[in-house]
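>>> any chance you can model this:
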Amino acid sequence: MSFDLVLFGGTGDLAWRKLMPALFQAFRHGTLPEGGRIIGVGRDDASHEDYRQRIGERLAQVETAKRPNPDEFAKFASLLYYQRMDVSKSEDFQALKRTLAERDADTVVMYLATAPTLFTQVIEQLQAAALNSPRTRIVLEKPLGYDLASNRAINSKVGEVFDENQVFRIDHYLGKPSVQNLMALRFGNAIFEPLLRRENVANIQITLAEELGVEKRGPFYDNTGALRDMVQNHALQLLCAIGMEPPISDHADAIRDEKLKVLRALKPWTPETLTQHSVRGQYDAGTINGQRVPAYRDEQGVNPETHTETFVALRTEIVSWRWAGVPFYIRTGKRLAGRDGRIVINFRPVPHSIFKLPGGGAANQLVINLQPRDGLELHLMAQGANNRRNMDALSSVQLDLDFDKRFGSERVGAYERLLLDVIDGRLNLFVRADEQEEAWRWVEPLIEYWKQDSSGPRSYPSGTWGPSASSAMIARDGYHWSEES
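Coordinates of the predicted model:
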């Protein structure tokens, strides 16, 4: 199957950091379909050779195991082309049309790795140039909009130009091997699925923590914030994956129908819960790995008077027969004490223990690790072989499946997996318009509440786990965050 992948934003940060390395790995693994052409689009004056050289320099900086040798890169570089374009000029889209007509590929992928403010303009230009044929697929990077109204406006325009089955709204967390194995864990095994319900589960925690600050993304981040950047998309998609009912099949719409039901069942916000069940923070100066780091307000491109949040902690519930009364806690932030992405399912303690338990009442946990390593942990209670003096005492042990050790080089990275799915036309791991709209509808009361709250976000020192109010929020239910165990 021949394909053309047109990468708008082909000289941008996302292309350098994620997309080109992922495309090279697919090429190296032999999974990138033959007959492909990758066309980087940008405003720079550059030749095909200039562009290939830039990509080669970038790939020489990736981790050693993923760097191409000269022969590999020479073959990969033969797929790379460059086209200078100004997305405001219709004549540039006519030039792109002529480029694509040179070989009339079976599939054309338009990947919009640009600022979301350009999405509508690019889509209108594609329509005007008749570049929205049935063989075209369009990929939209997050965040898709700034609020519910802007999200609707973008999706409305997209819907005028493309059929829904041509639209791939990408969330790279859904391509992570651990998230894929979460689906396999739930719906491919008979052991865990019956346990994931209110009778057995005490609470569920979703943590997406980063040690990094905003780096060079200050201007973008200061207009976005953690709620829009991480919660509205990544965190809610993970919540759907753990909270959804079993779909009737692995068809894309069957899966997305069940995720939509979860989003619609999230407990609505009230004035009381907005105050009690939401915490926003902003990092102050501190220490990360022994190095002093600046406060968010001192980062390049950030307004020194900004109220933009770099940390969010939320409590919610899924109002359904399966999950009624079970709290779901979401936490995400920058400049935290560690890079840690995980879903922790805390089971209820045994109703009557005949053993002495550590801490006065330990319980089982299922941990889905997302980063920095992918894997699953099952925490159990067991009696140690050397515990002869206290035969009725138990200690905690764990079964640990590390995907890096188990699957090694067989594993496929998130963007690699998602890019291949786009080329093949598989929609299972992409977000439907109504899902996105429902997620925006749920977070919009928070956006409005924080907009009117003149006190601003709570400060927290870099290198900690965020504002103390986050721990206080979960403690009101009698629980604590997993790293505080």
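>>> contacts, neighbours, all on C-alpha from now
Noted.
>>> now find how far off-centre stretch 182-199 is within its chain.
Stretch 182-199 sits 22 Å away from the centroid of its parent chain (Cα atoms, centre = their mean, to the nearest Å).
>>> mind listing what's buried along that stretch?
182, 185-187, 196-198 (16 or more other Cα atoms under 10 Å).
>>> now do the same end-to-end measure for it.
20 Å (Cα to Cα, to the nearest Å).
>>> and stretch 15-23, by the same measure?
10 Å.
>>> nearest residue to Lys66 other than its sequence neighbours?
In this structure, Lys66 finds its nearest non-sequential neighbour in Gln25, 7.3 Å apart by Cα to Cα, 6 or more residues apart in numbering.
>>> just the closest of the buried residues of stretch 182-199 to Ala60, please.
Leu182 (33.3 Å; Cα to Cα).
>>> contacts only, for that closest one.
241-242, 368 (Cα atoms under 8 Å, 6 or more residues apart in numbering).
>>> and Leu208, that one's in a helix?
No - counting by DSSP: H, G, I helix; E, B strand; the rest coil, Leu208 is not part of a helix but strand.
>>> pretty sure it contacts Thr332?
Yes - at 4.6 Å, Leu208 and Thr332 qualify as touching, with contact defined as Cα atoms under 8 Å.
>>> could you tell me how many residues sit around Glu160?
12 (other Cα atoms under 10 Å).
>>> next, format the contacts of Leu182 as JSON lines and append secondary structure and distance to Ala129.
Putting those into JSON lines (DSSP: H, G, I helix; E, B strand; the rest coil; distance: Cα to Cα, whole Å) gives the following:
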{"residue": "Ala241", "secondary structure": "helix", "distance to Ala129": "39"}
{"residue": "Ile242", "secondary structure": "helix", "distance to Ala129": "42"}
{"residue": "Ile368", "secondary structure": "strand", "distance to Ala129": "46"}
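>>> how much space separates the most far-flung residue of the chain relative to its centre from Gln383?
Most distant residue from the mean C-alpha position of the chain: Arg389, 48.6 Å away (Cα atoms, centre = their mean). Counting by Cα to Cα, the separation of Arg389 from Gln383 is 12 Å.
>>> cool, Thr31 as well?
47 Å.
>>> could you also give me the structure for this second sequence? I'd like to compare it with the first:
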Amino acid sequence: MVALAPNPLRIGLTQERVPAPLLFVLFGASGDLAARKLIPAIYRQFQARRLPAQFALVGVARREWTHEIYREKMHAAVEEFAPNDVGRPGVWGDFASRLFYSPLNIQERESYLRLNELLDRLDREQNIRGNRVFYLSVSPKLFPSALEQLADTGMIADVSKNRIVIEKPFGRDLPSAQELNQIVSAVCDEKQVFRIDHYLGKETVQNMMVFRFANAIFEPLWNRNYIDHVQITVAETVGVEERAGYYDSSGALRDMLQNHLMQIYALAAMEPPVSLGGDGVRNEKVKVVQATRVANPRNIAACAVRGQYSSGWMSGRQIPGYLEEPDVNPESATPTFVAVKLMCDNWRWQGVPFYLRTGKRLPKKVSEIAIFFRQVPLLLFESAAQQLSPNVLTMRIQPDEGISLRFEAKMPGPDILTRSVDMDFQYGTAFGTKTADAYDRLLLDSMLGDQTLFMRSDEVEAAWRVVTPLLTDWEDPDASHRVSQYEAGTWGPAAAEELLTKEGRRWRRL
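Model (predicted):
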């Protein structure tokens, strides 16, 4: 039988958790994600002895590779993308002996039958007892074919032993997400499905739950009575790189805000769960997303801004504008920057705005959530900065992972003047180790059958409903002129600043 889900009173467990004997089947095994993230992550779990003794990984892709060629390719990938994790030759040799490969045309039934024969043989040889995880690291347009073929060949028939991991994007709008959910539900049970968003695997994202629910001093303040507003920022310094074909059809709204930022938002805004088990957390996330809306759905321009980076200077070199990037449509209206004001219509958050922003070619790579508390009701003290700053609690997801609290303190001297100071916690300093890669945790959870950090079908659809007014407005051909330009290396278009300044607020300086 598959290992039971972890004790719901525990979170962040590592070495205590070892899956049952398992076959891990990786679709898209020759792709970039497999080489950069998935294989190095699984290899690190193997080195840390978190995988079962009876474990094998079967790579699946179109290329006509042999087992040996696949092992050589994956060794080269670990050496290139995780050189510090290569380890001793004997350790890699042991891991490589567990790697196998099966060429597969994702739409051809015979390919799946050959794959199933290999899986059955490995199952018998290693006494794996039918436990299998199928990881679909392929183009979203291939999800339906892969799911239907896996179902038709009986490879995902056992609800208790067979699981499917699906990479984002899960749809490109609400109707396509609903259609894909219908396909998934037709071939397997929701308990078998693991919709992965790697942001939920980050230690600092998970720490939001610990910070809120394991410390009595913060949760009583986590509401409209004490919080003025919340800012969530996910900024990237890179452009579209080699992803222009995909990115130009998605943009910042679909690629980042609908999934990554909404996941961070849900964890920050949700009610305390009844347990930290799978559905305990996911039930509360769904509730808060279902209660969320764009601030003014009848006037999108008043509560949301989209932008596109133009040519500018970063790190001493000139950066081409988005429309000048290779493979980008020179008339594209695809946003590379999005800022939006959300409201949550529930008892805890009524009237508290959440400002979310994300963009490419911004000055700094940073992901954080900043909680701005209300000003004190009576200003008794003068500030050296002429104006008292609000208390701000900041959770840094990356880089410099940690938490800081800004508050007012008296400056030395005979006068009673205050200045803002920071009380800071850093993961690296406190624990003496760097945080693990997000995929390390999520891959292990999928093998264990722990769905806590994976999205459920109703949550995916609820997130798409939140952004649907933006998609509807921005994809109107007559609205293309509203794409603001911002120079590469700046913090987005001026309209993004005005989104807050018109309400007497401003974005946190990063």
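>>> between Thr31 and Gln383 of the first structure, which has more neighbouring residues?
Using other Cα under 10 Å, the more surrounded residue of Thr31 of the first structure and Gln383 is Gln383, with 16 against 13.
>>> contact partners for the counterpart of the more buried one in the second structure?
By TM-score structural alignment, Gln383 of the first structure lines up with Lys410 in the second structure. Lys410 of the second structure is in contact with 416-419, counting by Cα under 8 Å, 6+ apart.
>>> make a PyMOL selection of the buried ones in these.
Those of these that count as buried under 16+ other Cα under 10 Å are selected in PyMOL with:
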select buried, resi 417+418+419
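>>> quick check: nearest residue in space to Ser249 of the first structure, chain neighbours excluded?
Ile255 (7.5 Å).
>>> what do you get for Ala254 of the first structure?
Pro247 (5.6 Å).
>>> immediately after the helix or strand harbouring Arg465 of the second structure, which helix or strand?
Following DSSP states H and E, one finds Arg465 of the second structure within helix 457-474. Reading on from helix 457-474 of the second structure to the C-terminus, the next helix or strand found by DSSP H and E is strand 484-487.
>>> and the next helix or strand after that following strand, what does it pack against?
Using DSSP H and E, the helix or strand that directly follows strand 484-487 of the second structure along the chain is helix 494-501. Applying 3 or more Cα pairs under 8 Å, 6 or more residues apart in numbering; DSSP states H and E, one finds that helix 494-501 of the second structure makes contact with strand 304-310.
>>> what range in the first structure matches the strand it packs on?
Using TM-score structural alignment, strand 304-310 of the second structure pairs with 278-284 in the first structure.
>>> ok, the aligned residue in the first structure for Ala496 of the second structure - contacts?
Superposed on the first structure with TM-score structural alignment, Ala496 of the second structure falls opposite Ser470. Applying Cα under 8 Å, 6+ apart, we find Ser470 of the first structure in contact with 279, 313.
>>> how much space separates the match of Gln383 of the first structure from Ser383 of the second structure?
Taking Cα to Cα, one finds Lys410 of the second structure at 9 Å from Ser383 of the second structure.
>>> looking at this, the residue farthest from the centre of the first structure is in a helix?
No - per three-state DSSP, Arg389 of the first structure lies outside any helix segment and is coil.
>>> surely the residue nearest to Lys66 of the first structure is in a helix?
Yes - under three-state DSSP, Gln25 of the first structure falls within a helix.
>>> just give me the match in the second structure for the residue nearest to Ser249 of the first structure.
By TM-score structural alignment, Ile255 of the first structure lines up with Val281.
>>> so what's that match up against?
Val281 of the second structure touches 273-275, 452, counting by Cα under 8 Å, 6+ apart.
>>> okay but the residue nearest to Lys66 of the first structure is in contact with Val62, surely?
No - the pair Gln25 of the first structure / Val62 is not scored as a contact, 11.3 Å apart, by Cα under 8 Å.
>>> which one's more surrounded, those two?
Looking at Gln25 of the first structure and Val62 with other Cα under 10 Å, you find the greater number of neighbours at Gln25, namely 21 against 13.
>>> how near is the equivalent of that one over in the second structure to Leu115 of the second structure?
Taking TM-score structural alignment, the alignment pairs Gln25 of the first structure with Arg44 from the second structure. Distance from Arg44 of the second structure to Leu115 of the second structure, counting by Cα to Cα: 26 Å.
>>> count of neighbours near the residue lying closest to Trp313 of the second structure once chain neighbours are set aside?
Nearest residue to Trp313 of the second structure, sequence neighbours excluded (Cα to Cα, 6+ apart): Ile319, at 5.7 Å. Ile319 of the second structure has 20 neighbouring residues, counting by other Cα under 10 Å.
>>> distance between the ends of stretch 222-238 of the second structure?
End-to-end for stretch 222-238 of the second structure, by Cα to Cα: 34 Å.
>>> so where is it in the first structure?
Under TM-score structural alignment, the match for stretch 222-238 of the second structure is residues 196-212.
>>> quick one: the matching stretch to chain centroid distance?
Using Cα atoms, centre = their mean, the offset of stretch 196-212 of the first structure from its chain centre is 16 Å.
>>> list the contacts of it.
In contact with stretch 196-212 of the first structure (Cα under 8 Å, 6+ apart) are residues 195, 235, 238-239, 288, 322-348, 463, 481-482.
>>> identify each buried residue in that stretch, please.
Those would be 196-198, 201-212, for stretch 196-212 of the first structure by 16+ other Cα under 10 Å.
>>> same thing with stretch 254-266 of the first structure?
Neighbour-count burial for stretch 254-266 of the first structure, counted by 16+ other Cα under 10 Å, picks out 255-264, 266.
>>> ok, stretch 395-406 of the second structure next?
Result for stretch 395-406 of the second structure [16+ other Cα under 10 Å]: buried residues 395-398, 401-406.
>>> tell me where the stretch 201-350 of the second structure has helices.
203-213, 244-247, 251-252, 262-269, 278-290 (DSSP state H, counting those that start in this stretch).
>>> quick one: what's aligned to Arg456 of the second structure in the first structure?
So, by TM-score structural alignment, Arg456 of the second structure is matched to Arg432.
>>> and its match, how close does it get to Leu140 of the first structure?
Taken as Cα to Cα, the span from Arg432 of the first structure to Leu140 of the first structure is 11 Å.
>>> so those two - more neighbours on which side?
Arg432 (23 against 20).
>>> thought Phe65 of the second structure was touching Met74?
Small correction: residue 65 of the second structure is Trp, not Phe. No - using Cα under 8 Å, Trp65 of the second structure makes no contact with Met74, being 12.0 Å away.
>>> in the second structure, which residue is closest to the centre?
Tyr199 (2.6 Å).
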